[in-house]
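J.: coordinates only, no sequence provided:
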């Protein structure tokens, strides 16, 4: 088990380095064709937002789900970078005073503190737009139909019926405590949708049969639930230094979570069940899926 964890964590670090190197290149000062110029403050804020740390879990899931199904590794890397741009845009906007009003992200000043609010808004807007540029660009060596499917799936995961809608529900939950079904829906949208996309993307990149896509999508949904449960447990049990951001804020704002509703013991048991369900979904792939099953364990056991 320890050897497996070492292998998983090495893969996670290696993939993170590759993603960060690509993001650094993608956010270089040199304009792309049909770009007029790259304003330096805005570009610097985007660069800061995506390259200020993080485990790069979502792009890791894209890369490893594509690898499981024989998808093109370089295309998966670029799709992973696009997904990380969407994820980081959401963090920049979530941290704004009008939303979660956070000064700290990954142990460093948030973008609106480091720069200013207007720049943070524009940086988030630009990262979201750039994500679709990265997928559609000629450098992403996939058939046009695959690119269109990826763009559609990412847009649905990120927008009104996915992550952005989930953030709207989360803000509303500060005024009225949601019931259990509403909490599950909120979390599936705000957190789970991008994780679901990360896993489903592997099947789209590999042009796999529909059954593979359904299986990887369901796996993503399960580990998305596990991720949010683990996050809610950590929000109550960890500290800001370990997490790299403020903790205890959901409780302070009266936000409903499944942990608050049922208690930590229930949440930990539910977390273990989500991991078992996720592992069962990957059982048909045998040992080839070991890295992804290790990822499910990592999500449940992480400390930050």
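T.: Looks like it arrived, so ask away. Just so we're clear, the structure is a prediction, and the values are computed from it rather than from any experiment.
J.: rest of the way, CA atoms for contacts and neighbours
T.: Fine.
J.: tell me what the helix ranked longest in the chain is packed against?
T.: Identified as the longest helix of the chain according to DSSP state H is helix 210-237. Applying 3 or more CA pairs under 8 Å, 6 or more residues apart in numbering; DSSP states H and E, we find helix 210-237 packed against helix 193-205, helix 258-262, helix 264-282, helix 290-301.
J.: other residues contacting the second one?
T.: Put plainly, it is helix 258-262. Contacts to helix 258-262, defined as CA atoms under 8 Å, 6 or more residues apart in numbering, come from residues 180, 183, 184, 229, 232, 233, 251, 266, 267.
J.: so how far is that helix off the chain centroid?
T.: 23 Å (CA atoms, centre = their mean, to the nearest Å).
J.: which residues belonging to that helix are considered buried?
T.: Across helix 258-262, burial judged by 16 or more other CA atoms under 10 Å covers 258, 259, 260.
J.: find the nearest non-adjacent residue to the spatially most central residue of the chain, please.
T.: Centroid-nearest residue in the chain, with CA atoms, centre = their mean: residue 58, separated by 4.4 Å. Nearest non-adjacent residue to residue 58, counting by CA to CA, 6 or more residues apart in numbering: residue 198, 5.8 Å away.
J.: that neighbour against residue 83, yeah?
T.: Yes. Counting by CA atoms under 8 Å, residue 198 does reach residue 83; the two are 7.5 Å apart.
J.: A further structure is provided below for comparison with the first:
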């Protein structure tokens, strides 16, 4: 199976599992807003969960709770990130953002509900082979999504908007390692944690992949199109915010992304040919147009 076909397959499996979990909630506006926010996207994080699980002898079915959980957290983060008090966006995945389609209170509550759904999914007996693995997954996600990871990265991003001078390359790297990289890291290491294996090679892979992903996003913000990305572009440039492109230039950013992809691929050497789909994922993140 080609990488594109495998990505599409895992996206469909993960989305169906996530929407089925949402459909089990009581009917109403919050459930509708959760499902609306959960639809669409590349599902790269879910793909990473399923592929890391496959590397460790687990089937897609055995890893779908974890794949849906990380996509639920990612969806929540986007809903909140789009709010007027955060990045103030009105377009996401080519559709009106949740607070635009409904209202700010609905967006906050739908995001909250998506976040808690992730932990509900991971608490299921089907989420991991044993209790210790489930606790490991839950604890690691709490750290990746919270004030040690994604939330800290978002806080640094907000603080940067009010800073007297643009962030340095080192500061941008730290910010994005939390805001974007933490959830990618959890996803890539999920399979190892599910079977009690050493996640270090996959953590190194994910660290490089996450930064390459963000550099590609910064490049798309300059060169991409709203039609393909499904969101408003060039906001950072208009606001005078530092990005990998503003600090390195377009050519420098591309070079840096290619180096990171090489590092990600090298980190997978312990897995041999079995990790080829993850290597292809690293190449994909800097070649995508959305």
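T.: Yep, that arrived. Note that the structure is a prediction, hence the values are computed from the model and not measured.
J.: dump the helices and strands packed on helix 210-237 of structure 1 to a markdown table, plus distance to residue 104 of structure 1.
T.: Formatted as a markdown table, these follow (distance: least, CA to CA, whole Å):
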| stretch | distance to residue 104 of structure 1 |
| --- | --- |
| helix 193-205 | 22 |
| helix 258-262 | 24 |
| helix 264-282 | 26 |
| helix 290-301 | 22 |
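J.: can you tell which of those is closest to residue 107 of structure 1?
T.: Distance to residue 107 of structure 1, taken as CA to CA, is lowest for helix 290-301 among these, at 19.8 Å.
J.: for the closest one, give me the average deviation versus structure 2.
T.: On superposition with structure 2, the mean distance recorded for helix 290-301 of structure 1 (mean CA distance after the TM-score superposition for structure 1) is 0.6 Å.
J.: distance from the chain centre to stretch 266-276 of structure 2, please.
T.: With CA atoms, centre = their mean, you get 22 Å for stretch 266-276 of structure 2.
J.: quick one: the strands in the stretch 51-200 of structure 1, in order.
T.: 104-105, 108-109 (DSSP state E, counting those that start in this stretch).
J.: with mean neighbour count and distance to residue 169 of structure 1 added, can I get the ones you listed in a markdown table?
T.: Shown next, in a markdown table, are the strands of the stretch 51-200 of structure 1 (neighbours: other CA atoms under 10 Å; distance: least, CA to CA, whole Å):
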| stretch | mean neighbour count | distance to residue 169 of structure 1 |
| --- | --- | --- |
| strand 104-105 | 19 | 22 |
| strand 108-109 | 14 | 26 |
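J.: nearest to residue 247 of structure 1, out of those?
T.: Nearest to residue 247 of structure 1 among those is strand 104-105 (10.6 Å), distances taken as CA to CA.
J.: after superposition, how close is the closest one to structure 2?
T.: Mean deviation of strand 104-105 of structure 1 from its aligned counterpart in structure 2 after superposition (mean CA distance after the TM-score superposition for structure 1): 0.2 Å.
J.: residues in structure 2 aligned with that strand?
T.: Here strand 104-105 of structure 1 aligns to structure 2 at residues 91-92, judged by TM-score structural alignment.
J.: among the helices and strands packed on helix 210-237 of structure 1, which is nearest residue 48 of structure 1?
T.: Per CA to CA, nearest to residue 48 of structure 1 of those: helix 193-205, 21.1 Å.
J.: show me what residue 241 of structure 1 aligns to in structure 2.
T.: Match for residue 241 of structure 1 (TM-score structural alignment): residue 227.
J.: residues touching stretch 141-151 of structure 2, excluding its own?
T.: So stretch 141-151 of structure 2 is contacted by 73, 152, 177, 178, 179, 180, 181, 182, 183, 185, 186 (CA under 8 Å, 6+ apart).
J.: what do you get if the cut-off is 10 Å, keeping everything else the same?
T.: The contact list for stretch 141-151 of structure 2 (CA atoms under 10 Å, 6 or more residues apart in numbering) reads 69-70, 73-74, 77, 115, 118-119, 122, 135-136, 138, 140, 152-157, 175-187, 190.
J.: read off where that stretch ends up in structure 1.
T.: With TM-score structural alignment as the criterion, stretch 141-151 of structure 2 aligns to 154-164.
J.: residue 14 of structure 1: neighbour count?
T.: 13 (other CA atoms under 10 Å).
J.: now the alignment partner in structure 2 of it: how far from residue 16 of structure 2?
T.: Residue 14 of structure 1 maps onto residue 9 in structure 2, with residues paired by TM-score structural alignment. Residue 9 of structure 2 is 11 Å from residue 16 of structure 2, where distance means CA to CA, to the nearest Å.
J.: that older thread, which of the helices and strands packed on helix 210-237 of structure 1 has the highest mean neighbour count?
T.: Counting by mean count of other CA atoms under 10 Å, helix 193-205 has the highest mean neighbour count of these, with a mean of 29.
J.: from the chain's centre, how far out does that helix sit?
T.: Distance of helix 193-205 of structure 1 from its chain centroid, counting by CA atoms, centre = their mean, is 11 Å.
J.: stretch 129-145 of structure 1 too?
T.: Taking mean C-alpha positions (CA atoms, centre = their mean), stretch 129-145 of structure 1 and its chain are 19 Å apart.
J.: what's the end-to-end length of that stretch?
T.: So stretch 129-145 of structure 1: terminal residues 20 Å apart, CA to CA.
J.: coming back round to it: who touches both of residue 198 and residue 83 of structure 1?
T.: 58, 59, 62, 154.
J.: which residues does the first one contact?
T.: By CA under 10 Å, 6+ apart, residue 58 of structure 1 lies in contact with 16, 80, 81, 83, 84, 87, 194, 195, 196, 197, 198, 199.
J.: ditto for the third one
T.: Residue 62 of structure 1 sits next to 73, 75-81, 83, 195-203, 205 when contact means CA under 10 Å, 6+ apart.
J.: follow-up on the earlier one: what residue of structure 2 matches up with the residue nearest to the centre of structure 1?
T.: Match for residue 58 of structure 1 (TM-score structural alignment): residue 45.
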